[in-house]
Each structure stands twice: as C-alpha cells, then as structure tokens.
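K.L.:
Task: produce atomic coordinates for the following.
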Amino acid sequence: MPATRRAAVLGSPIAHSLSPVLHRAAYAALGLDTWSYDRFEVDEAGLPGFVEGLDESWAGLSLTMPLKRAIIPLLDAISDTAASVEAVNTVVLTDDGRRVGDNTDIPGLVAALRERGVEKVDSAAVLGAGATASSALAALSRICTGPVTAYVRSEARAEEMRGWGARLGVDVRTADWAHADRAFAAPLVIATTPAGTTDALAAEVPDAPGTLFDVLYHPWPTPLAAAWSERGGAVLGGLDLLVHQAVLQVEQMTGVAEAPLAAMRAAGERALAVT
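P.N.:
A predicted model of the protein is given here:
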C-alpha cells in the first residue's frame, strides 16, 4: 500500500466543486494525514488519458458532469445502482488494480431525506427531467409507495421520464410544466431544475406544504425554498445531497466504517458562506 493516497473530483467545469472541501474535512477529522483530495478540469475527450495515467497511489475518483456516463466504458465493473441510471459518480481503485464504479447520489438522496424523518411517502412530484431527475426517480423507487408525477416542458422529456419510471419500477405520470404548481400538493417535491427555473413558482406555495428537496445549493436559499420554509414546510437543499453522497464516497474510498457527517457538513456550510 502506498504511503500516500490520492483522490480527486473530475469534471468540466470543475472550479465550483465543493467536493475537495468535504473530502478534506473528512480526512482531517479521521486523522488521514497522508491522504489528499484535489480537483481536475477534465472533459470527455481527456478522460481516458487521465484514467490511464493513474498509479497505485490513487484510491478513488469523484465524477461530475459531463463524465458520469463517459467513465463507464473505462471501468472493470459498476454497481447495480449505477447501472440503473447509467451514471457513475464514484470510482474506487482497488488494491488489485480494478476500477469499480458506483452511484452515491441515489443512496445519498435517500439518506438525506431519512435524516429529516422522511422514510416513506405515498406519492411524490419531480420538477424537471434531466440527469438529476433520473437519480431522483431511482431514489423514489426506494421510498415512494405510489405514483410520481414529473412536470416537464416537452413530450420528448415526458416520454424519457416515463421510460426511466418503467426501468426503475416507478409509476411515473407526466404533466406539463405550465401546471407545475400542482406539484405542491404532493407530500414530497424534488426540484431538479437549473437555477432560476422555479423562481416564478415561489408565489404558488400553499400553506403547510410537505417536504421540498431542492438540489441547488448556490445561491441558497432559492426563492422556492425560502417561500416553502416561510409557509411551514420542511426544506432540504443541494448541500444535504452533496454531503450525504460524499459521506458514502469517503467510506468507499478509505474503507472507514463511518465518515464524519457533521464535520463535512460544517465545512461545506463555511465554504458556501464566503462564496
């Protein structure tokens, strides 16, 4: 085993990534003084060369856009969770030289909800239909016992979400984005859209709403999240997801039984406070 161990997050753009802050906080709390975690600007064209250049000091990689699917052909194996959404955000480099991919976004989302007391719901709504929305559906397959309504802008997106639902075993129904305010009647709403997309919906939040999981983390709170809190609803944000998926990454890459969730969250909050 090398005396020093390395890990990093790859993506493009990557300068905004909070992963180094979270992982380094974990290493400090765990006393892993010989571990380092960096960020590298890598696009799809540069990914194969980067991966081939890894030596035995490397323990793992975190992947962000646009690499979560591009990494798959370069791996020796992927988990069932990653295969279910065709997306890998975690690579563990094993002692015998294998590259094993996983997706910690899905169990991370479930863990973040569980931390807030949301373990089962009888229905849910998803705002948006991108890559994060498919991960949201995969998470909902574990906690939602009834239908999930996805609010989308086109029939092509609607068809895509219904396809993911069929693949993941989720009863997905679709509705036009023009009626997105109807989502707020669900006990759990997961907003997966880019910054600004849901701002106009903030005025439509009813009194005593359920739980909102808005995957954005900067700027925070979003107008929708702020309105939700003001009306008495429970709100989770992108930092909750980032921290919980990073906890699972640290455990897989280092082999520790329990990563320091509180220390990682505190580091993330400090970093966001100065951005």
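K.L.:
rest of the way, CA atoms for contacts and neighbours
P.N.:
Fine.
K.L.:
May I see the buried residues of stretch 139-159?
P.N.:
139-144, 147-152, 157-158 (16 or more other Cα atoms under 10 Å).
K.L.:
Which of those residues sits closest to A271?
P.N.:
A139 (27.2 Å; Cα to Cα).
K.L.:
Quick check: which helices or strands does the helix of greatest length in the chain pack against?
P.N.:
Assignment by DSSP state H gives helix 238-254 as the longest helix of the chain. Counting contacts by 3 or more Cα pairs under 8 Å, 6 or more residues apart in numbering; DSSP states H and E, helix 238-254 is packed against helix 19-30, strand 58-63, strand 90-93, helix 105-115, helix 261-273.
K.L.:
buried set for the fourth one?
P.N.:
Using 16+ other Cα under 10 Å as the burial criterion, the residues of helix 105-115 that qualify are D105, I106, P107, G108, L109, V110, A111, A112, L113.
K.L.:
In three-state terms, how would A125 be classified?
P.N.:
The three-state label given to A125 by DSSP: H, G, I helix; E, B strand; the rest coil is strand.
K.L.:
List the residues that contact it.
P.N.:
V148, T149, A150, Y151, A183, F184, A186, L188, V189, I190 (Cα atoms under 8 Å, 6 or more residues apart in numbering).
K.L.:
pretty sure the first one is touching V121, no?
P.N.:
Same thing as V148. No: the pair V148 / V121 is not scored as a contact, 10.3 Å apart, by Cα atoms under 8 Å.
K.L.:
Now the residue of the chain most remote from its centre: closest residue in space, sequence neighbours ignored.
P.N.:
Most distant residue from the mean C-alpha position of the chain: A3, 31.2 Å away (Cα atoms, centre = their mean). Spatial nearest neighbour of A3, chain neighbours left out: T34 (7.0 Å); criterion: Cα to Cα, 6 or more residues apart in numbering.
K.L.:
Here is a second sequence; please produce its structure as well for comparison:
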Amino acid sequence: MAAPDRTGADGPRCRAAVLGSPIAHSLSPVLHRAAYSALGLDDWTYGRFEIDEAALPRFIDGLGPEWAGLSLTMPLKRAVIPLLDTVSETAASVDAVNTVVLTPDGRRSGDNTDIPGMLAALREHGIDKVDSAAVLGAGATASSALAALSRICTGEIAVYVRSAARAAEMREWADRLGVEVRTEDWDRAADALRAPLVVATTPAGATDALAAAVPERPAALFDVLYEPWPTTLAARWSAYGGAVLSGLDLLVHQAVLQVEQMTGRSPAPLGAMRRAGEQALAER
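P.N.:
Below is the predicted model:
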C-alpha cells in the first residue's frame, strides 16, 4: 500500500489509534509511540479505544481530518471491511483487515500486516522456506498463518484441530489460499512437533500438555502468544535447543508495517519498538 500524503488543507494528519474489545491489554500504543519518538514525530499521538462491532461504523464516520490510521484487533478485523473504500489482496485473502489508512481525500484503505509481519519475523530468524509445516489451532490467527505459510512452504501443511467443523473451515481456507493442507484431530497434536516449522495459534494453556512430547532436536516453533511468556511449550522447546519465535515478534513486525503505512516514514525503528514492547511486558 502506497504511503499517503501526511498533510492536507486542514493541517498535519498525525493521529492514530488501536480499536477493539477488549483493548486494555493492547501493546500497540507502546510500540507505535516508541516509533514516533525514535522518528522524531513529536506531534503524533496514538490512542486506544474500546470499540465493538456495533459501535465501529459511527466511530469511523466521526473521524476528523487529523486522523491518519487505525489498528484493529478482535472483533473488528472482518466487521470493518464493508466500511472501507479499498482492501488489499493480502487482507482480502483472509477476510481480515488489521490496518486502516485514512487519506486526506477521505478514502479508507484496509490492509493486513499480520501476514507479512509473520513472514518478516520468520526471515529475521533465518526461516524463508520450509518443505512442510504444522499449525496448532484453527481460529483467525490460524488462517493468517496458512496465508503466510502459503508463501514459504513447498509441501504439505498439517493442521491440528479439536472438531470436524474446525477441520472443514481450515480446508476451506486452504482451498481459497491454494495450499495443500491435511487436517488432523487434536489428539494427535504431539505428531506436529516433529515438523520443520510449528505455528501454535491456540489460547494460553492449550499446548501445555504437549511440552512433554517435544523431540530432543526440535526445529522451529512460532508461538503467537506473548503473555504469559514463555509458554510451557516454548520453554521446553528452547531448553532442547530449538528456535523459538513469540507473539511479540509477530506484534512488533506487523506494527512496523503499520507505522510505515500511517506515517509515510520508512524504515520504522524495529529495534526501538521491540525494546519498548519487552519493557512493557516485563513491567506487567
């Protein structure tokens, strides 16, 4: 998505925020404000608003010309789509928008930075291609994981789920994304841990019982949680010498892309943003 002009007839466009419900836990303000500070954008502000699906249309319609962008978390990533003028191919591929860029002419453009953010985090750890992969879980993050894996996985992706309905949903996503997926029952999830890349997209505690099944020489684990951290699975994985990526890796990399789109400044300060996120988590 091209960076919009940051000024207009009504002055500088220097306001952004994260929306969602619940939202109090969000690290986005910490990351974006750290970026503004490092970039010398002293007139930029980044807020946090508790907004549900019913309140979203009115909130967006009420935004003034000073607004440059929005970050969206659950449950708004799909609800926002009908309110936008354009949606990127990346966002459309998973029916999820987490980034809205507001332009001086009033247009609203939606994008998904979770998918490229996940790929950037993997590249940072030297993972740019795998011959197979496994996904634990079948929620919204799992569909983004499939989209990311579709770009780097040359073979089959095994998805471990708890119900036949979830399995059907993941097969539908696979068909839509053009990836080869094999769905497996959650009772066999320990088998996933032998894959070259395992992406855990489940809620806190869901993978704790799998820690005992971590192989002696594990490959790479991308656990999308960041609080509490490390998860039981990630701690055992790391103890056995495997590569571990956390949800903070994903959060920071997707926020980097958001900052660049909203401010028009590139590159965003990855290091400063990561340090701010680590400090905020340490203080919780």
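K.L.:
returning to that earlier point: would you list the contacts of A125 of structure 1 in a markdown table and tack on secondary structure and distance to G169 of structure 1?
P.N.:
Below are these laid out as a markdown table (DSSP: H, G, I helix; E, B strand; the rest coil; distance: Cα to Cα, whole Å):
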| residue | secondary structure | distance to G169 of structure 1 |
| --- | --- | --- |
| V148 | strand | 11 |
| T149 | strand | 14 |
| A150 | strand | 15 |
| Y151 | strand | 18 |
| A183 | helix | 21 |
| F184 | helix | 23 |
| A186 | coil | 19 |
| L188 | strand | 18 |
| V189 | strand | 19 |
| I190 | strand | 18 |
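K.L.:
Between all of these, which two are at the greatest distance?
P.N.:
So, the contacts of A125 of structure 1 by Cα to Cα: farthest apart are Y151 and L188, at 13.6 Å.
K.L.:
any idea which of the buried residues of stretch 139-159 of structure 1 is the one closest to L242 of structure 1?
P.N.:
So of those, ranked by how close each gets to L242 of structure 1 (Cα to Cα), first place is A139, at 14.6 Å.
K.L.:
Out of the helices and strands packed on helix 238-254 of structure 1, which is closest to V235 of structure 1?
P.N.:
Per Cα to Cα, nearest to V235 of structure 1 of those: helix 105-115, 9.8 Å.
K.L.:
Now that closest one on structure 2. Mean distance?
P.N.:
With mean Cα distance after the TM-score superposition for structure 1, helix 105-115 of structure 1 departs from structure 2 by a mean of 0.2 Å once superposed.
K.L.:
how about that helix, aligned to which bit of structure 2?
P.N.:
Mapping helix 105-115 of structure 1 onto structure 2 (TM-score structural alignment) gives residues 114-124.
K.L.:
Can you tell me what sits against the matching stretch?
P.N.:
With Cα under 8 Å, 6+ apart, stretch 114-124 of structure 2 has contacts from 90, 98, 128, 144-145, 147-148, 245, 249-255, 257.
K.L.:
what sits against the residue nearest to A3 of structure 1?
P.N.:
A3, T4, R5.
K.L.:
which residue is nearest the centroid of structure 1?
P.N.:
D105 (3.7 Å).
K.L.:
State the number of residues packed around P194 of structure 1.
P.N.:
With neighbours defined by other Cα atoms under 10 Å, the count for P194 of structure 1 comes to 11.
K.L.:
go on, the one 4 residues further on?
P.N.:
The local packing count at T198 of structure 1 equals 20, with neighbours defined by other Cα under 10 Å.
K.L.:
Isn't it up against L224?
P.N.:
Yes: taking contacts as Cα under 8 Å, T198 of structure 1 lies within contact range of L224: 6.5 Å.
K.L.:
can you count the residues close to the equivalent of L32 of structure 1 over in structure 2?
P.N.:
In structure 2, L32 of structure 1 lines up with L41, judged by TM-score structural alignment. For L41 of structure 2, the tally of surrounding residues (other Cα under 10 Å) stands at 14.
K.L.:
residues in contact with L41 of structure 2?
P.N.:
Counting by Cα under 8 Å, 6+ apart, L41 of structure 2 has no contacts.
K.L.:
Quick check: it vs V256 of structure 2, distance?
P.N.:
15 Å (Cα to Cα, to the nearest Å).
K.L.:
Counting neighbours, which of the contacts of stretch 114-124 of structure 2 end up buried?
P.N.:
90, 98, 144-145, 147-148, 245, 249-255, 257.
K.L.:
which residues in structure 2 does stretch 64-83 of structure 1 match up with?
P.N.:
Taking TM-score structural alignment, stretch 64-83 of structure 1 hits residues 73-92 over in structure 2.
K.L.:
distance between the ends of that stretch?
P.N.:
16 Å.
K.L.:
buried set for that stretch?
P.N.:
Neighbour-count burial for stretch 73-92 of structure 2 [16+ other Cα under 10 Å]: 73-74, 76-81, 84, 87, 90-92.
K.L.:
Check the offset of it from the chain's centre.
P.N.:
14 Å (Cα atoms, centre = their mean, to the nearest Å).
K.L.:
if we look at it, which residues are touching it?
P.N.:
1, 18-22, 52-53, 56-57, 95-98, 107-112, 115.
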